[in-house]
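J.: Sharing a model that was predicted from the sequence below.
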Amino acid sequence: MIKTRPSQNWLFVLVLLVAHYSLAQNLDGITGVRDSSYTTLAAYTKDVKKHPGIKVVTEFRFNDVKESRNIVYSILGNRKLLLDVFQNTTKSQVPRTAIVIIHGGGWRTGDRTQHYPMAQKLADLGYVCFTPEYRLSTEALFPAAVFDLKAAVRYVRANAVEYHIDPDKIAVLGFSAGGELASFLGVTANMPLFEGNCMGNEQPSTVNAVIDIDGILSFVHPDSGEGNDTNGISAATYWFGFPKNDNPVLWETASPLSYVGHKTPPTLFINSSIERMHAGRDDYIAVLDKNRIYSEVHEFRDAPHSFCLYHPWFQPTIVYIDLFLRTVLDK
């Protein structure tokens, strides 16, 4: 368990950005009330109209998978951040690969329980899976979620012996907003600006592989739909507290594409048919290729954005994840 306090580095930079643009950050989105608008049922109700054959993936019950839920991984004042652990109980002489699974929901809604089926299935294959919660934009703005998830990675690494995992084989996987966050963790490992101040844990926040499921790579890319507030405030605008045009530097600062380079981990992209959810992907891969870093792209051309929550795409997604991790981490 990690105790944290706000990053003074980030607060200093934020003050400079605000001063530069002479605007106050909009905090109206911090309601203190959890936004429950994005649920699996809500997504299904919308998507089944165009995809009548889909079925929601429900939780599995595997005899060899042990589940430990609601574990405190970090404390911020009176706020306790929780995660769940799914691990295979069959004996293994070799420490296992860990997968940190980050839920989506536009940095504002969604819930870690939506990916329990994925965590259960991957645990059945031999991985140790962690599903952390993180502060959404109803509670705290960017980069609070980044601080939280890096604390989760540190927790996993610090407890490698207890969970029988290899601390050099930690993958981070995310869907939608979680995919963007997973990629961001991959490209900003141990970067002081985005670490937060962690007390009592000197573990690095490095991840060894990234799996981005329909998460954008850039908030300022021409293909990104974030920042269009014409028909209502966009998810990213809520998360940053600034419209894109009022503080483009901040929007660029929060984009994984801004940091991809020779230290970026191998990355798997699994995408739907929604083009705007691929924003920045090709540019990102070009940098990976230049640095001879392994990547894969798999695209379900007929799939809705929330495809990983449904059959028939769930099982192929699991197969892609497993084969990728076997390739880059040798499981």
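T.: Thanks, I have it.

J.: Please count neighbours and contacts with C-alpha atoms only from this point.
T.: OK.

J.: what's the nearest residue to residue 136 if we skip its chain neighbours?
T.: Excluding its sequence neighbours, the residue lying closest to residue 136 (Cα to Cα, 6 or more residues apart in numbering) is residue 108, at 4.8 Å.

J.: can you pull out the helices in the stretch 201-331 of the chain?
T.: Assigned by DSSP state H, counting those that start in this stretch, the helices in the stretch 201-331 of the chain fall at 235-240, 248-253, 281-290, 314-329.

J.: okay, pairing it with this:
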Amino acid sequence: MSSISKFWFVFLFCVVSVPCSGQDVDITADVVYGHKLGLAMTCDVFAPNEKTNGAAVLFMVSGGWYSQWSPPEQTQVRFKPLTDQGFTVFAVRHGSSPKFSISEAVADVRRSVRFIRANAERFQIDPNRIGVFGMSAGGHLSLMLGTASDDGIADSKDPVDRVSDRVNAVVAYVAPSDLRIMAKDSPERLASYDRFPALEITTEAATPDSPIVHVSPDDAPTLLLAGAKDDLVPISHSRNIHAAFEQAKVTSELIEFENAGHGFGGEDARHATDAMVDWFVKHLSESPAN
């Protein structure tokens, strides 16, 4: 396992693997939500056996815009705080860097939302109660779904593409909100970004995939979780998009962890997880149509 892969494994484990009691879940592995270049795009589904609340939460399996497969029986514990509250969780993988670009990853996760909504009856979820969360690159993808989604591509020949990819709540951990300042031609680029092939992009190419560019009043309610000592994705990313949300009158909240860097442990991890679950309980408790 590479040093980057090890980092993201430890990071994900520390953030969301919080001991929690509750019912078991039914796991459906490798559900195919689309195809490209002859390959299947997949997600794993974790559905509570009982006391389901009818809402879905998508987790973006992404770190540095790398997306890796892990046995779902091993990752189940990461989602217990959500499944114990009755949420059905979808662990969504996208086309991984360096083979695929950030733009392609965004397109993939948009496809996943369309597919899950189109198959709401199959998954026994309410298509109007879909949340999304992720960490770092996964947080970026979550923000893109919260700010830059649409109501469907009306003239598409693919019926899935005609379904909306909008989400109803977002939680973004330590998330890049402005890829323009991370691009290779940006004077603000940090040297550490040279380790991430996905960021070998120009400022111009980065603009469409920068969530802060897309903020508008109809964006999903968004919770931002950020470490004040983060030297990989500085906290300014979260502060700036939070300010943009406030200006657009989007429901949002920023929780800053004073002593945390790019990832949380101990009490910070528990606090972040509790805040994430509470956000989804609050904003996915009933259909917006009700």
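T.: In hand now; what should we look at? Since the model is a prediction, treat every value here as computed from it, not as a measurement.

J.: what's the neighbour count on the residue nearest to residue 136 of the first structure?
T.: Neighbour count of residue 108 of the first structure, defined by other Cα atoms under 10 Å: 26.

J.: Could you do the one 10 residues further on as well?
T.: The local packing count at residue 118 of the first structure equals 24, with neighbours defined by other Cα under 10 Å.

J.: That one -> the second structure?
T.: Aligning on TM-score structural alignment places residue 118 of the first structure opposite residue 78 in the second structure.

J.: I figured its match hits residue 16, correct?
T.: Yes: with contact defined as Cα atoms under 8 Å, residue 78 of the second structure counts as touching residue 16 (5.2 Å).

J.: what residues do the two have in common as contacts?
T.: With Cα atoms under 8 Å, 6 or more residues apart in numbering applied, the contact sets of residue 78 of the second structure and residue 16 do not overlap.

J.: and residue 172 of the first structure, which of the helices of the stretch 201-331 of the first structure is closest to it?
T.: helix 314-329 (10.8 Å; Cα to Cα).

J.: residue range for the closest one in the second structure?
T.: Using TM-score structural alignment, helix 314-329 of the first structure corresponds to residues 269-284 of the second structure.

J.: hmm, back to that, now the helices of the stretch 201-331 of the first structure as a markdown table including mean neighbour count?
T.: Below are the helices of the stretch 201-331 of the first structure laid out as a markdown table (neighbours: other Cα atoms under 10 Å):
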| stretch | mean neighbour count |
| --- | --- |
| helix 235-240 | 24 |
| helix 248-253 | 18 |
| helix 281-290 | 16 |
| helix 314-329 | 16 |
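
J.: Among these, which comes closest to residue 206 of the first structure?
T.: Proximity to residue 206 of the first structure (Cα to Cα) singles out helix 314-329 among these, at 14.2 Å.

J.: Next, the mean deviation of the closest one compared to the second structure.
T.: Superposed on the second structure, helix 314-329 of the first structure shows a mean distance to its aligned partners of 2.0 Å (mean Cα distance after the TM-score superposition for the first structure).

J.: quick one, strands of the first structure?
T.: For the first structure, strands defined by DSSP state E occupy the ranges 2-5, 55-56, 65-76, 79-88, 96-102, 128-132, 165-175, 197-199, 209-213, 267-271, 295-299, 310-311.

J.: Kindly name the residues of the first structure that line up with stretch 25-34 of the second structure.
T.: Aligned using TM-score structural alignment, stretch 25-34 of the second structure spans residues 65-74 in the first structure.
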